[in-house]
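give me a model of this one.
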Amino acid sequence: METISIANLRGSQSAIPITELDTLSSRLRGTLIRAEDISFDEARRLWNGMFDKRPAVILRCTGVADVIDAVRFARERNLLVAIRGGAHNVAGLASYDGGFVIDLSQMRAVHVDPNSRTVRVEAGAQLGDIDRETQAFGLVVPTGVVSETGIAGLTLNGGVGWLRRKWGMTCDNLVSVELVTAEGQWIKASKTEHSDLFWALRGGGGNFGVVTNFEFELQPLGPEVMFCFVMYPDHKDILQKFSQFAQNEPEEVGMLSFTGTVPADESFPEVWWYKPFFVVAACYAGSAEDGERVLQPLREWGTPIIDFSDRMPYTEVQKFLDADYPKGRHYYWKSVYLKEFTDETIDTLLTLNRQAPSHHSTIDIWTMGGAMNRVSSDESPLSPRETPFMIGIEANWDEAKENDHNIAWVRDCVEGLAPFAAPGIYLNFPGFMEDADQLVKTAYGNNFQRLVKVKQQYDPDNFFRLNQNINPQAV
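Next comes the predicted model:
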């Protein structure tokens, strides 16, 4: 009997009869893809070019029934399962060599109810899919800042974007979640149904089941907003002005500022190519007219290298950074929360930026606070909520031979920022999940044990483990 070898939960391989896979395939509306299929190489590709994984089977679902069948098939055979949504996970957790991948990337439907100001989003949707539909009604979900990001991973681990200070993180705007459990059962979680699970899913990671649908509350914004994007030389006085503004900015201002190296691109003056910069970027969560007035001071801190600021459709703001994150580039990201932003912090950031091996890399400064701080631990497991700044250290490069240098730079940055760091990390910037058990404990702090109890209830055998995993046996 012909079989196919698939990784199992015991850390070995199981020989699965091809006839069993054929029977499963015959029930699906979606597609079961194996290595010999012409679509396999494209189907297995992940966004992060660091990973070239070859799963044994990719089950590309088109609906909840497919997901249920896939989970039950794998569970009955004790197979190791990876869940793929938008596949933008920096740690490459959406696939596994020799594994069984449940792929939701074709489940991208978005349904807006403008009367209730809610939207239902399938788990394979990207941010651009959501923006396209919601902006038809002048409404938004506060999401991330790159339109090709998958909504599932972003939400389940938090979700920070331009609108975070006005309306909170993406997970803070969840109304309900539909998912398939480790037993292959469909359930809905909300404040009134499976409320403990709903709490856990609002930032506690994707290890409690296969989420198939999210329901979000919508907020009024757009279609036109004011967007500020000013690139300055990386002078210390510019960062000092940034720090002063950040301490007093209104909640409508969502800043994402970053250091980097000016690209050799005709969009920028050639005299500045490959020289260090500091970008002040911000979107105003209100009328474009008000935003133009409030953001104007950010454009007057000195003589800019370039100023791309303008009124523009919110959908264009969401795509503004897309070109910096192409599929197939190599990525290694980590995060550090800062308890303060001092002159010593500024000196450290400027020094670390100039040491980056790749001119694609950046050190990002996210101003926190506002609505994010008003969410209690009873509403979301994410902590800390009180820190004023989060640093995202992004190594982005193209050649595999440069892997070691770029990874080392990120780790050096984390070490260099340690004297200024506050507790916690952001698990959408997880590196490669080195020392994974300690990472999740650090991310969730005092909420970790409560998450363990939820895991024990909904997935006591740790069937879903290829993720930012919370082990049900953790102490």
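
alpha carbons only for contacts and neighbour counts from here, please
Will do.

in the lengthiest helix in the chain, what counts as buried?
Counting residues, the longest helix in the chain under DSSP state H turns out to be helix 403-417. Along helix 403-417, these residues count as buried under the neighbour rule (16 or more other Cα atoms under 10 Å): 403, 406, 407, 409, 410, 411, 413, 414, 416, 417.

list the contacts of residue 357.
By Cα atoms under 8 Å, 6 or more residues apart in numbering, the contact set of residue 357 is 405, 406, 409.

the last one - nearest residue in space that isn't next to it in sequence?
In this case it means residue 409. residue 356 (6.3 Å; Cα to Cα, 6 or more residues apart in numbering).

before we go on, could you also do this sequence so I can check it against the first one:
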Amino acid sequence: METALDDLKSALRGNLVLPEDSNYDHTRKIYNGMIDKKPAVIAMCVDVADVIAALQYGRENNMLIAVRGGGHNGGGLGTCDDGLVIDLSGIKYVRVNTEDNTVRVGGGNLWGEVDHATHPFSLAVPAGIISTTGVGGLTLGGGVGHLSRKYGLTIDNLLEADMVLADGSFVTVNQTHHPDLFWAIRGGGGNFGIVTSFKFQGHPVSTVIGGPTLWPIERAEEVIAWYDQFINQAPEELNGFLATMVIPGPPFPESLHMKKFCGIVWCYAGDDQEAFDRLFQPVKAMNPVFEHVGPMPYPSVQTLFDGLFPSGMQWYWRADFFDSLGPEVGAAHLEFGSSIPTPLSQMHLYPISGAASRVAHDATPWAYRDAKYAGVIVGVDPDPANAGKITDWCKAYWSALHPYSMGGAYSNFMMEEGQERVMASYKDNYARLVQIKSKYDPENIFRVNQNIHPVLSSKT
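Next up is the predicted model:
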């Protein structure tokens, strides 16, 4: 194996990082500090040829293989113990085509880098809510964020992808080339290959009107019931995700620090200030105790939370889809929002109405187009000593809400929770995913993910 490792070193333009190297501990870290895995080899790839060489090495040496883009995955599915990590962070470029407003992005880019490149052209690609998120992981899982109601999920704006398959071959997939594989990667995660390049449809977005409104947590049931009615009837230009949260400190006023709130973070992607003012009157009529909503460049709304959530925090996630926010749901949010264990722990509900809901449930693997919300509970803290506290709160919060959910969860919001949860999250689309997985990765080489088990594979 040592000879093979030497051969890999000579084949790569990027670097190999091994346990004995001085930069190993830094390089193996991922966004979630609760995940502490120690791979045997980390291949820092800078181009497609590096990816092919690393994959070949992993296959020939029967190694467990994980693929890491931004390393942001909640469950830590971009790394593994004792195996090979194929790191794509060196494959970075963003190319904007102003003739058709398409955007070509490398497999290792972060969303903030995409926003930086597209904003001068008054364009944006629908993504999440934190700019340090990797393009690859968010896209392959679905992509819910500030622009979902106006322009759909990230996968709804994916036009093409370049991939290295399990057998080491390279393909470009779109609606006419390998359409089955193109279908599968739009929500099926990293099960089907290593995506080295994405081509997205950009949309005209420059200045948005955004920011938070806050109400005391004691008003959570009232605010949630109102929000459930308001957001689903609002024009699609308006997005707002709901949260139970603690205000940990600046830039919020000191009078709010360490208090618990029910909040909504708004993003209006229209271009009419007067229309927004009229639209926002019902929000003001709810008398928030804090409002900081105004015009800002779209990249700014994407970075609102970056400072609060640097890499290395302890994270524990649980999630579900919801089709309504009835009284029982509101009561659970009041109960657990009132007992948030650490200042950064939160619950979010992201609306899936508007453009995201008009896509057929079987047009992509993302099966819950009929859901109204993707909900996620995250226990977050910088101190490993609090890992148990945030995990217990998160699990209890989820258990109280789950009976009122639709039964499945958005895969990007899941830890490693077992095969039944994976199957529930794809519903009737799971069987088709199994067929495509069996065709392109019959040996389950790509299994460090929310795994789709191929037929007859012994590797799980």
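
quick TM-score on the pair, please.
Here the TM-score for the pair of chains, by TM-score structural alignment, normalised by the length of structure 2, is 0.95; 455 aligned residues with a Cα RMSD of 1.7 Å.

any idea which element the most centrally placed residue in structure 2 lies in?
Central residue of structure 2 (Cα atoms, centre = their mean): residue 138, 3.9 Å from the mean position. Element membership for residue 138 of structure 2, per DSSP states H and E: helix 135-141.

what stretch of structure 1 does that helix fall on?
Aligned by TM-score structural alignment, helix 135-141 of structure 2 falls on residues 151-157 of structure 1.

show me what counts as buried in that stretch.
151, 152, 153, 154, 155, 156, 157.

assign residue 283 of structure 1 to helix, strand or coil.
Secondary structure state of residue 283 of structure 1, per DSSP: H, G, I helix; E, B strand; the rest coil, is strand.

that one -> structure 2?
Match for residue 283 of structure 1 (TM-score structural alignment): residue 267.

give me the nearest residue to its match, chain neighbours excluded.
With Cα to Cα, 6+ apart, the residue lying closest to residue 267 of structure 2 is residue 210, at 4.3 Å.

correct me, but the one you found touches residue 301?
Yes - Residue 210 of structure 2 lies in contact with residue 301 (Cα atoms under 8 Å); the separation is 6.5 Å.

overlap in contacts, the two.
With Cα under 8 Å, 6+ apart as the test, residue 210 of structure 2 and residue 301 both reach residue 267.

comparing the two, which residue is more hemmed in?
Taking neighbours as other Cα atoms under 10 Å, residue 210 of structure 2 and residue 301 compare with residue 210 leading, 26 against 22.

what's near enough to touch the more buried one?
265, 266, 267, 268, 293, 294, 295, 296, 301.

ranking the residues you listed by neighbours, who comes first?
residue 268 (28 neighbours).

I figured it hits residue 234, correct?
No - Residue 268 of structure 2 sits out of contact with residue 234 when judged by Cα under 8 Å, with a separation of 10.7 Å.

show the end-to-end separation of stretch 155-169 of structure 2, please.
23 Å (Cα to Cα, to the nearest Å).

what range in structure 1 matches that stretch?
Counting by TM-score structural alignment, stretch 155-169 of structure 2 corresponds to 171-185 in structure 1.

how big's the offset between the next helix or strand after the helix holding residue 138 of structure 2 and structure 1?
On the C-terminal side of helix 135-141 of structure 2, the closest following helix or strand by DSSP H and E is helix 148-151. Averaged over the aligned pairs, helix 148-151 of structure 2 sits 0.8 Å from structure 1 after superposition, using mean Cα distance after the TM-score superposition for structure 1.

which residues touch helix 148-151 of structure 2?
Against helix 148-151 of structure 2 from outside (Cα under 8 Å, 6+ apart): 126, 154, 157, 203, 236-239, 269, 351-356.

ranges for the helices of the stretch 101-250 of structure 1?
With DSSP state H, counting those that start in this stretch, the ranges of helices along the stretch 101-250 of structure 1 come out as 127-134, 151-156, 164-167, 195-201, 236-246.

among these, which is nearest residue 326 of structure 1?
The closest of these to residue 326 of structure 1 is helix 127-134. By Cα to Cα, the value is 14.9 Å.

trace the closest one over to structure 2 and give me the residue numbers.
Going by TM-score structural alignment, helix 127-134 of structure 1 sits over residues 111-118 in structure 2.

which residues touch the matching stretch?
For stretch 111-118 of structure 2, using Cα under 8 Å, 6+ apart, the contacting residues are 94-96, 103, 105, 124-125, 127, 130-135, 298-299, 302-303.
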